[in-house]
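Engineer: quick one: sequence and predicted model below, then my questions.
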Amino acid sequence: MKLAAIYALLAAIATATNISAQAASLLVYTGAYAIALSIMLGTGVGLIVKYALDKRYIFRFKAETAAHDSKVFILYASTGVLTTAVFWGFELSFHALFGTDQMRYLGGVIGLAIGYVAKYELDKRFVFRPQAQPTC
């Protein structure tokens, strides 16, 4: 139960980072591709933050080298492709349905919450499992 609470807290931090990066992006650029670019930027920032938090506080992972860490990060990002599709799907659906930034962000938060539950299981099984970790 303690691990679940810590994971939820870290997921909330990564979610806040993602949404904040999106909002900041929209302050800088409001052109034709503003929404798409903000979602991509938020995804990238959120991915890096979530990886750093998960590997340290959830999985207690220590890379052998920078190359090893890079390979594990690529595996981590790869397992997030489906969960990212869920997140983007919710966020863009809420945007299409409601047309406001607040509702788009709510859709993003819901999508991230669903995605992070699935992501934990994927990471536990495929990324941070000792035999799945590539060595350099």
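Structural biologist: Looks like it came in fine.
Engineer: switch to C-alpha atoms for all contacts and neighbour counts from now on
Structural biologist: OK.
Engineer: for the longest helix that the chain contains, name the packing helices and strands.
Structural biologist: Among the elements of type helix in the chain, defined by DSSP state H, the one spanning the most residues is helix 2-28. Using 3 or more CA pairs under 8 Å, 6 or more residues apart in numbering; DSSP states H and E as the contact definition, the elements that helix 2-28 packs against are helix 34-53, helix 101-122.
Engineer: residue nearest the middle of the chain, spatially speaking?
Structural biologist: In the chain, the residue lying closest to the centroid (CA atoms, centre = their mean) is residue 47, at 4.1 Å.
Engineer: list the contacts for that residue?
Structural biologist: Residue 47 makes contacts with 14, 77, as judged by CA atoms under 8 Å, 6 or more residues apart in numbering.
Engineer: now swap in residue 17 and tell me
Structural biologist: 42, 45, 46, 49.
Engineer: next, the one to line up against it:
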Amino acid sequence: MSAGLSRTTLVLRYAGFAVLATLANLAVQRAVLALDAGPRGFMAAVFCGTLAGLVLKYLLDKRWIFDDRSRGAAAHGRRFSLYTAMGIVTTAIFWASETAFWLVWQTDAMRELGAVLGLTVGYVVKYRLDRRFVFTGSASPRPA
């Protein structure tokens, strides 16, 4: 948002959006796993959940974190591509954590705990990458 966005407001807003994206991710995963609980279903659930969370988080971050008001397919395509590219490493953190918890405990509760922990670490890294590489032309807040 504006340069006057306080660190507290930024952190609370970003964390809230991360929670919303995480809930969307896990809800989509549960829906996919309800259709197929096998290994293929697990892989599809992780992919579809990640995509749902990514799109929601992009839309929220673009407007409410980085105050990016660019419009049009070209602008959105470029930003979303960069946003997605920055998310590759952070998605790897999330997937590794979720998968490790699933392989060790093989329960939905532990899989989801692994997902939440991986997403938390990933979102902290992602904010820094997005601020530096994706939303460079917007009024990106840079808390002290």
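Structural biologist: Perfect, I can see it now. All values derive from a computational prediction rather than experimental measurement.
Engineer: got a TM-score for the pair?
Structural biologist: Here the TM-score of the superposed chains, computed with TM-score structural alignment, normalised by the length of the first structure as the reference length, equals 0.93; 131 aligned residues with a CA RMSD of 1.1 Å.
Engineer: can you redo the helices and strands packed on helix 2-28 of the first structure as TSV with distance to residue 5 of the first structure?
Structural biologist: Rendered in TSV, the data for these read as follows (distance: least, CA to CA, whole Å):
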stretch	distance to residue 5 of the first structure
helix 34-53	14
helix 101-122	12
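Engineer: before we move on, back to that, what do we get in the second structure for the residue nearest to the centre of the first structure?
Structural biologist: Aligned by TM-score structural alignment, residue 47 of the first structure pairs with residue 54 of the second structure.
Engineer: so how far is residue 18 of the second structure from its match?
Structural biologist: 10 Å (CA to CA, to the nearest Å).
Engineer: ok, now residue 118 of the second structure?
Structural biologist: Look at residue 118 of the second structure and residue 18 of the second structure: by CA to CA, they are 12 Å apart.
Engineer: any idea how far residue 2 of the first structure is from the aligned partner of residue 15 of the second structure in the first structure?
Structural biologist: The equivalent of residue 15 of the second structure in the first structure is residue 8 (alignment by TM-score structural alignment). From residue 8 of the first structure over to residue 2 of the first structure the distance is 10 Å, taken as CA to CA.
Engineer: swap in residue 92 of the first structure?
Structural biologist: 33 Å.
Engineer: what do you get for residue 52 of the first structure?
Structural biologist: Using CA to CA, residue 52 of the first structure is found at 19 Å from residue 2 of the first structure.
Engineer: got a list of what residue 41 of the first structure touches?
Structural biologist: Residue 41 of the first structure makes contacts with 18, 21, 22, 25, as judged by CA under 8 Å, 6+ apart.
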